[in-house]
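Visitor: My questions concern the predicted model and sequence given below.
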Amino acid sequence: MKLLEVACFNVQSAIVASEAGADRIELCDNADLGGTTPPLKWLAEIHGIVKIPINVMIRPRGGGFVYTDAEFQSMKDAINAFISTGMVSGYVFGVLKHDRTVDVERTVELVRLADPLPCTFHRAFDETTDLEQALEDVLGCAIHSILTSGGASKAVDARETLARLVKKAAGRVVIMPGGGVRSTNIGALKESTNASAYHSSALLGSDTVANAMEIEQMKMGVR
């Protein structure tokens, strides 16, 4: 069975995703910015209602992925705050250097802070200049999974690249296609990449809450 992770940008989406059969939630704020750190209070609001694992986005702002010392400290503070809730299953972040390579030192620091919970390197990965080198860099950080569109705006447009990354990863890290993934293309992604996990917001049109039927159809598409 393939894993389906749903990016949830509000409490209601998290509840919908849990009830519709998603396997995991990526909890984040500000969909228009591509996701930022969600309010801590959201966890209290979904406590006892959401029954699936919750990974939390750690991203202090929208825009690029090169952070000041103060921004990086805020990321560490956020991880510590979420750890204290005991409700988080993992963390999602991505840190780059000015030359658009993976900031290995800072990534390792975040991974160690989050230990023993698994961490996902998000689509900052797609901003690197060499995806295959970035894969090796991320592997050296003990990251559990990489959320990537294969460098394209939509994952379905980079199926060959994603398939190559899955093959190169060889089970050392989970390559999770994301970016425009919907029920209409998740089957093609599965067929082309054979990835073990997929990521979608399950948002249709101008909706702001995840669509339950869309989630159900995507689950069917990756069976």
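Guide: That came in fine, so what should we check first?
Visitor: going forward, measure contacts between C-alpha atoms and count neighbours the same way
Guide: Noted.
Visitor: Let me know the secondary structure of Leu110.
Guide: Under the three-state scheme (DSSP: H, G, I helix; E, B strand; the rest coil), Leu110 adopts helix.
Visitor: what's the neighbour count on Ser145?
Guide: By the criterion of other CA atoms under 10 Å, Ser145 has 20 neighbours.
Visitor: ok, it to Ala163 distance?
Guide: Distance, Ser145 to Ala163, by CA to CA, to the nearest Å: 15 Å.
Visitor: Could I get the full set of helices for the protein?
Guide: 11-20, 41-46, 69-83, 104-114, 131-139, 159-169, 186-193, 212-221 (DSSP state H).
Visitor: Format the ones you listed as TSV; extra columns: mean neighbour count and distance to Gly179.
Guide: Shown next, in TSV, are these (neighbours: other CA atoms under 10 Å; distance: least, CA to CA, whole Å):
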stretch	mean neighbour count	distance to Gly179
helix 11-20	22	17
helix 41-46	14	24
helix 69-83	15	23
helix 104-114	17	22
helix 131-139	18	16
helix 159-169	19	12
helix 186-193	20	11
helix 212-221	19	14
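Visitor: Tabulate these in JSON lines, adding columns for distance to Ser149.
Guide: Compiled in JSON lines, those are given as follows (distance: least, CA to CA, whole Å):
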{"stretch": "helix 11-20", "distance to Ser149": "21"}
{"stretch": "helix 41-46", "distance to Ser149": "28"}
{"stretch": "helix 69-83", "distance to Ser149": "24"}
{"stretch": "helix 104-114", "distance to Ser149": "20"}
{"stretch": "helix 131-139", "distance to Ser149": "11"}
{"stretch": "helix 159-169", "distance to Ser149": "7"}
{"stretch": "helix 186-193", "distance to Ser149": "11"}
{"stretch": "helix 212-221", "distance to Ser149": "17"}
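Visitor: and Gly150, which of the ones you listed is closest to it?
Guide: helix 159-169 (5.3 Å; CA to CA).
Visitor: got the angle between the closest one and helix 186-193?
Guide: Going by axes from the mean of the first three to the mean of the last three CA atoms, to 10 degrees, helix 159-169 is angled at 50 degrees with respect to helix 186-193.
Visitor: Use this one as the comparison:
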Amino acid sequence: MTTVEICVSDVPTALVAEAAGADRLELCADLGQGGTTPSLGTVEVALRTLRRAAVRVMVRPRGGDFRVSEVEEQVMLADIAAIRGLPNPHGLAVGVVVGALTTAGDLDLAVLRRLIEAAGPLPVTVHKAFDEVRDQLQAVEDLVDLGADAVLTSGGAPTALAGAPRIAALRERAGDRLRVIAGGGIRSHNVRQVLAETGAREVHLRAPVRRDGREATDGDEVRRVVDATRARTPVQDR
């Protein structure tokens, strides 16, 4: 079965996405900057009020580029420690989302190693900073060695459809060692095509809608995406 992950910006949108059938939620703040770390209160209330969906918490102290200074790394480590310490009364599957690049456009392996070690038992997804990496196939091997759980990617292209051949190649390289999540421009009208062309078993998207002058999550669109993924012929596990 395909896993549908919805990117949400607060607890109300998380609840909408869960009610619409999302399997997993990426909880962020400041989506206009590509997503930053949500407040500790937001994460705590989300874990208290959600009932079923898995949760991945963005750990990114600022928008902009993906280079991580020493001070920013300390902030990220503190955020990870705080997330690990939160109560999880419903036993939701909780993880964190991180990323770090060098000035040369490679994964910052030293920073990522420390972040992944700090996460301990929490699964770690590397976010779309990965799409700026020069050699993505080698980067897959690096992430496997570091112990990352998953990587989110559009294959280095503007959308997952445009990057479908690369995503398929990344999945082939990763095998069962690293989960490759397809993301970028995915909606209900094209999700089946994305799945068919990439072989992906997990997709990531926002489902934005304007309500009362602010962005919210379109529960109907989430439901349509979930329904579309359930209707397709499942991709066989390797």
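Guide: That came through, no problem. All values derive from a computational prediction rather than experimental measurement.
Visitor: Got a TM-score for the pair?
Guide: Superposed pair, TM-score by TM-score structural alignment, normalised by the length of structure 1: 0.95. Supporting alignment: 223 aligned residues with a CA RMSD of 1.5 Å.
Visitor: picking that back up, could you work out which of the helices of structure 1 reaches nearest to Leu96 of structure 1?
Guide: Comparing these under CA to CA, the one sitting nearest is helix 104-114, at 8.2 Å.
Visitor: Identify the residue spatially nearest to the equivalent of Arg223 of structure 2 over in structure 1, adjacent ones excluded.
Guide: When structure 1 is aligned by TM-score structural alignment, the residue opposite Arg223 of structure 2 is Glu216. Counting by CA to CA, 6 or more residues apart in numbering, Glu216 of structure 1 lies nearest to Ala20, which is 6.0 Å off, once chain neighbours are set aside.
Visitor: How about the contacts made by that neighbour?
Guide: By CA atoms under 8 Å, 6 or more residues apart in numbering, Ala20 of structure 1 lies in contact with Ala212, Met213, Ile215, Glu216.
Visitor: One more pass at 10 Å, please.
Guide: Ala14, Ala210, Asn211, Ala212, Met213, Glu214, Ile215, Glu216, Gln217, Lys219 (CA atoms under 10 Å, 6 or more residues apart in numbering).
Visitor: thought the first one was touching Asp29?
Guide: Pointing back at Ala14 of structure 1 there. No. Ala14 of structure 1 lies out of contact with Asp29 (CA atoms under 10 Å); the separation is 11.6 Å.
Visitor: Between the two, which contacts overlap?
Guide: By CA under 10 Å, 6+ apart, the residues touching both Ala14 of structure 1 and Asp29 are Ala7, Cys8.
Visitor: how close does the match of Arg223 of structure 2 get to Ala155 of structure 1?
Guide: On the measure of CA to CA, Glu216 of structure 1 and Ala155 of structure 1 end up 20 Å apart.
Visitor: Kindly report the same for Lys168 of structure 1.
Guide: To Ala155 of structure 1, Lys168 of structure 1 is 17 Å away according to CA to CA.
Visitor: what do you get for Phe65 of structure 1?
Guide: Counting by CA to CA - Phe65 of structure 1 and Ala155 of structure 1 are separated by 20 Å.
Visitor: Count the neighbours of Leu86 of structure 2 for me.
Guide: Leu86 of structure 2 has 15 nearby residues by other CA under 10 Å.
Visitor: Could you do Val98 of structure 2 as well?
Guide: Val98 of structure 2 has 24 neighbouring residues, counting by other CA under 10 Å.
Visitor: And for Asp65 of structure 2?
Guide: Residues within reach of Asp65 of structure 2, counting by other CA under 10 Å, total 10.
Visitor: who's in contact with it?
Guide: Counted by CA under 10 Å, 6+ apart, Asp65 of structure 2 has contacts Ala100, Leu101, Thr103, Ala129.
Visitor: Repeat that for Thr101 of structure 1.
Guide: Residues near Thr101 of structure 1 by CA under 10 Å, 6+ apart: Val95, Ala124, Phe125, Glu127, Thr128, Thr129, Asp130, Leu131, Gln133, Ala134, Asp137.
Visitor: if we take these, which one ends up nearest to Ser84 of structure 1?
Guide: Once CA to CA is applied, the member of these that ends up nearest Ser84 of structure 1 is Val95, at 23.2 Å.
Visitor: what does the closest one align to in structure 2?
Guide: Correspondence of Val95 of structure 1 to structure 2, assessed by TM-score structural alignment: Ala100.
Visitor: can you tell me which residues contact its match?
Guide: Applying CA under 10 Å, 6+ apart to Ala100 of structure 2 gives the contacts 60, 65-69, 73, 106-112, 115, 126-127, 129-130.
Visitor: Report the angle between the longest strand along structure 1 and helix 11-20.
Guide: When structure 1 is parsed with DSSP state E, its longest strand is strand 3-8. Using the same axes, to 10 degrees, one finds that strand 3-8 of structure 1 and helix 11-20 are set 160 degrees apart in direction.
Visitor: how big is the offset of strand 3-8 of structure 1 relative to structure 2?
Guide: When structure 2 is overlaid, strand 3-8 of structure 1 sits 0.6 Å from its aligned residues on average, using mean CA distance after the TM-score superposition for structure 1.
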